[in-house]
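Chemist: Sharing a model that was predicted from the sequence below.
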Amino acid sequence: MTTKIEQSVKNKTIAMIIPCYNEELTVARVITDTKKYLPEANIYVIDNNSTDNTAKIAKENGAEIIFEPRPGKGFAVQRAMERLDYDVYGMVDGDDTYSLETIKDLVRPVMDGHYDMIIGSRLAIFENDSFRQFHVLGNRLVRGLINRLFRCKLTDIMSGYRIYNKEIAKKLPVVSKGFEVETEMTISLLSYGFRLKEIDICYKSRMKGSFSKLNTFKDGFKVLWTIFNLFKNNRPLTFFGTLALGFFFFSLIFGMVVVVDYFDDLFVEHVPLAILSTSLFLCGLLFFLVGVTLHSIVEKHNQVMCVLKKI
């Protein structure tokens, strides 16, 4: 008797995308596990200009190779979305740190149409030494910022293990160049109202001799900058409104000095403070108006996205 997931897979096509840069030690294992636990998937290794035998080993193990010469995981993901046309897409790193044993549990909700994306959350089940200390702190910082700014309760914003549908692959804009691509995808999904869910998976330690390509501080800064830009672009009224309140507050503080000075002797002695207070008020008003205008534009854009989702 076939299971529900097996019946769904018969009617829908699925691609497994494996972005790789110099993963010759681990890519074969990732491909083998994909074939074992999700044999229905067509496997694509996105070779991000590797200098080792990653592409050769991947091809020998039955994966199709897509070359992306521009360095950066974001470019690799963009290339895959442009080139491939499937009903469902899986994405997992080529470093063999994500266990694929339960991959069908992640595929099922997307196949059945209940969710647009499933994220494999690493923070509940993981092996010793699977995380670097600064990576854990960075993940907590990013998670806290996004949960507060976008009013959600996600646990693993930066997971590279995801299952998503064709609608996301073809309609979700991805412009990030590097490891910040997962953060961008998550925020965009939240902003456009896509259905998102996390499922706990096992996160494994790296194989001996395999090294992370993630630079803690450089890539961490890029992730924070991505959050800043996406928050500004998707929540302009909150962003510019907060700036406006700050300018109004300092305008009031300096203005009170001028007003008190005036009522004391009906003469303004602190002219520079009066000019500063007025300038701050005008800047605050400008930021508020910019926020209102951009908010209207974003609302219209979101309405268009909702219409496109139904097409």
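Modeler: Okay, I see it. Numbers count the residues shown, from 1 in each chain.

Chemist: make it CA atoms for all contacts and neighbour counts henceforth
Modeler: Will do.

Chemist: How are the strands of the stretch 151-300 of the chain distributed by residue range?
Modeler: Listed in chain order, the strands of the stretch 151-300 of the chain (DSSP state E, counting those that start in this stretch) span residues 162-165, 196-203.

Chemist: Could you look over those and pick the most buried one?
Modeler: Among the strands of the stretch 151-300 of the chain, strand 162-165 has the highest mean neighbour count (mean count of other C-alpha atoms under 10 Å), at a mean of 24.

Chemist: Which of the strands of the stretch 151-300 of the chain sits closest to Leu214?
Modeler: Minimum separation from Leu214 across the strands of the stretch 151-300 of the chain (C-alpha to C-alpha) falls at strand 196-203, 16.2 Å.

Chemist: got a list of contacts for that closest one?
Modeler: 97-99, 102, 106, 115-127, 130, 154-155, 189-190 (C-alpha atoms under 8 Å, 6 or more residues apart in numbering).

Chemist: hang on, the earlier thing: what would the strands of the stretch 151-300 of the chain look like in JSON lines with distance to Lys171?
Modeler: Putting the strands of the stretch 151-300 of the chain into JSON lines (distance: least, C-alpha to C-alpha, whole Å) gives the following:
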{"stretch": "strand 162-165", "distance to Lys171": "10"}
{"stretch": "strand 196-203", "distance to Lys171": "16"}
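
Chemist: Structure two is appended below for comparative analysis:
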Amino acid sequence: METLHAQSGPPAGSGPSPIVLDVVIPVHNEQHVLAASVHAVRALLLEQFPYPFRITVADSGSTDGTLPIARRLAAELREVRVLVVSRKGRGLALKDAWLSSDALVLAYTDVDLSTDLSALFPLVAPLMSGHSDLAIGSRLARGANVVRGVKREFNSRAYNFILQRSLGVRFTDAQCGFKAIRQDVAQQLLPLVEDETWFFDTELLVLAERARLRIHEVPVDWYDDPDSRVRLASTARDDLLGVWRMRRTRRPLEAHLSVLRATLGRGGIDESPVVAEVPSLAG
């Protein structure tokens, strides 16, 4: 993976205390909203988070003014750093940002802030306490409040139904752009994740569940962004191809996952999720 790192402001982890939380904002051509989003995340953390934190803007191949804006923010705000990935890929940007971070807890939020930031602390608290290994925002869990169109609501529910039927997963929402992971877990789990685009989230969670890691779900308030850059047709195609790949590679990955279970101490009861046998994803 070829990446180019550019960091502004003070060196990562400088100061008397270690960075506790690193919130990554992956971006690609987001000049219209980046500054407002970074300031909103920073204001919330300064007001309510009592530990050292960092905000990492992970730019993946932007061709507009996104990168200059990110660098200006990093020069002005000591909590902000910029990481530049040499090619486009949301999953690639997240993977590189998380693997290069020295923070104890790693999180990310989409730049449009569709997920209400009030859920950030319920998201990271179980990771800081050591109770859970990963945490995800869920728009489909009981207690969530979601405002979006019928088409996107149907697509989301259909995709998660496919995951439950074909891969036997137990989590409720794979695609919400609001997740967190402990750094020690990320260092061992992320090298197993192959996807560099939108399927990254799903693959991460499926592997975590197969490794019997503890996934904490937080019901969120979520508001559909009318200016979303997600292309539903191509994303759906790539997601289905990713699901098919994960069905076929389960056995070869088992040796790696067994090591992960032993290392992270989540062995639990020796059981595997029941996977429904279906002839094809088209069905």
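Modeler: Structure's in. What do you need? Keep in mind the model is a prediction, meaning the values are calculated, not measured.

Chemist: Phe75 of structure 1 sits in which helix or strand?
Modeler: Using DSSP states H and E, the element containing Phe75 of structure 1 is helix 73-83.

Chemist: Distance of whichever residue in structure 1 pairs up with Val23 of structure 2 relative to Asp116 of structure 1?
Modeler: Alignment note (TM-score structural alignment): Val23 of structure 2 maps to Met16 of structure 1. Distance of Met16 of structure 1 to Asp116 of structure 1, computed by C-alpha to C-alpha, to the nearest Å: 16 Å.

Chemist: Tell me the buried residues in stretch 255-268 of structure 2?
Modeler: 257, 260-261 (16 or more other C-alpha atoms under 10 Å).

Chemist: out of those residues, which one sits closest to Val185 of structure 2?
Modeler: Nearest to Val185 of structure 2 among the buried residues of stretch 255-268 of structure 2: Leu260, at 8.8 Å, using C-alpha to C-alpha.

Chemist: Assumed the closest one was part of a strand.
Modeler: No: read with DSSP: H, G, I helix; E, B strand; the rest coil, Leu260 of structure 2 is helix and lies in no strand.

Chemist: residue contacts, it?
Modeler: 188-189, 211.

Chemist: Please apply the same query to Leu253 of structure 2.
Modeler: Per C-alpha under 8 Å, 6+ apart, neighbours of Leu253 of structure 2: none.

Chemist: and what of Leu243 of structure 1?
Modeler: Residues near Leu243 of structure 1 by C-alpha under 8 Å, 6+ apart: 284, 287-288.

Chemist: Apply 10 Å and report the result again.
Modeler: If you count contacts by C-alpha atoms under 10 Å, 6 or more residues apart in numbering, Leu243 of structure 1 has them with 237, 249, 283-285, 287-288, 291.

Chemist: give me the number of residues near the alignment partner in structure 2 of Tyr98 of structure 1?
Modeler: For Tyr98 of structure 1, the aligned position in structure 2 is Thr115, judged by TM-score structural alignment. For Thr115 of structure 2, the count of nearby residues is 25 (other C-alpha atoms under 10 Å).

Chemist: what do you get for Ala158 of structure 2?
Modeler: Neighbours around Ala158 of structure 2, by other C-alpha under 10 Å: 12.

Chemist: And the one 3 residues further on, by the same measure?
Modeler: As a burial measure, Phe161 of structure 2 scores 16 neighbours (other C-alpha under 10 Å).

Chemist: And what about it, helix, strand or coil?
Modeler: Following three-state DSSP, the label given to Phe161 of structure 2 is helix.

Chemist: Can you name every helix or strand that the helix holding Phe75 of structure 1 contacts?
Modeler: strand 14-20, strand 42-47, strand 64-67, strand 88-91, helix 166-171, helix 181-192 (3 or more C-alpha pairs under 10 Å, 6 or more residues apart in numbering; DSSP states H and E).

Chemist: matching residues in structure 2 for stretch 136-145 of structure 1?
Modeler: Going by TM-score structural alignment, stretch 136-145 of structure 1 sits over residues 153-162 in structure 2.

Chemist: on that earlier part again, from the buried residues of stretch 255-268 of structure 2, pick the one nearest Gln183 of structure 2.
Modeler: Leu260 (13.9 Å).

Chemist: Could I get the contacts of Leu260 of structure 2 in TSV, plus columns for distance to Leu104 of structure 2 and neighbour count?
Modeler: Formatted as TSV, the contacts of Leu260 of structure 2 follow (distance: C-alpha to C-alpha, whole Å; neighbours: other C-alpha atoms under 10 Å):
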residue	distance to Leu104 of structure 2	neighbour count
Gln188	14	16
Leu189	15	19
Ala211	21	22
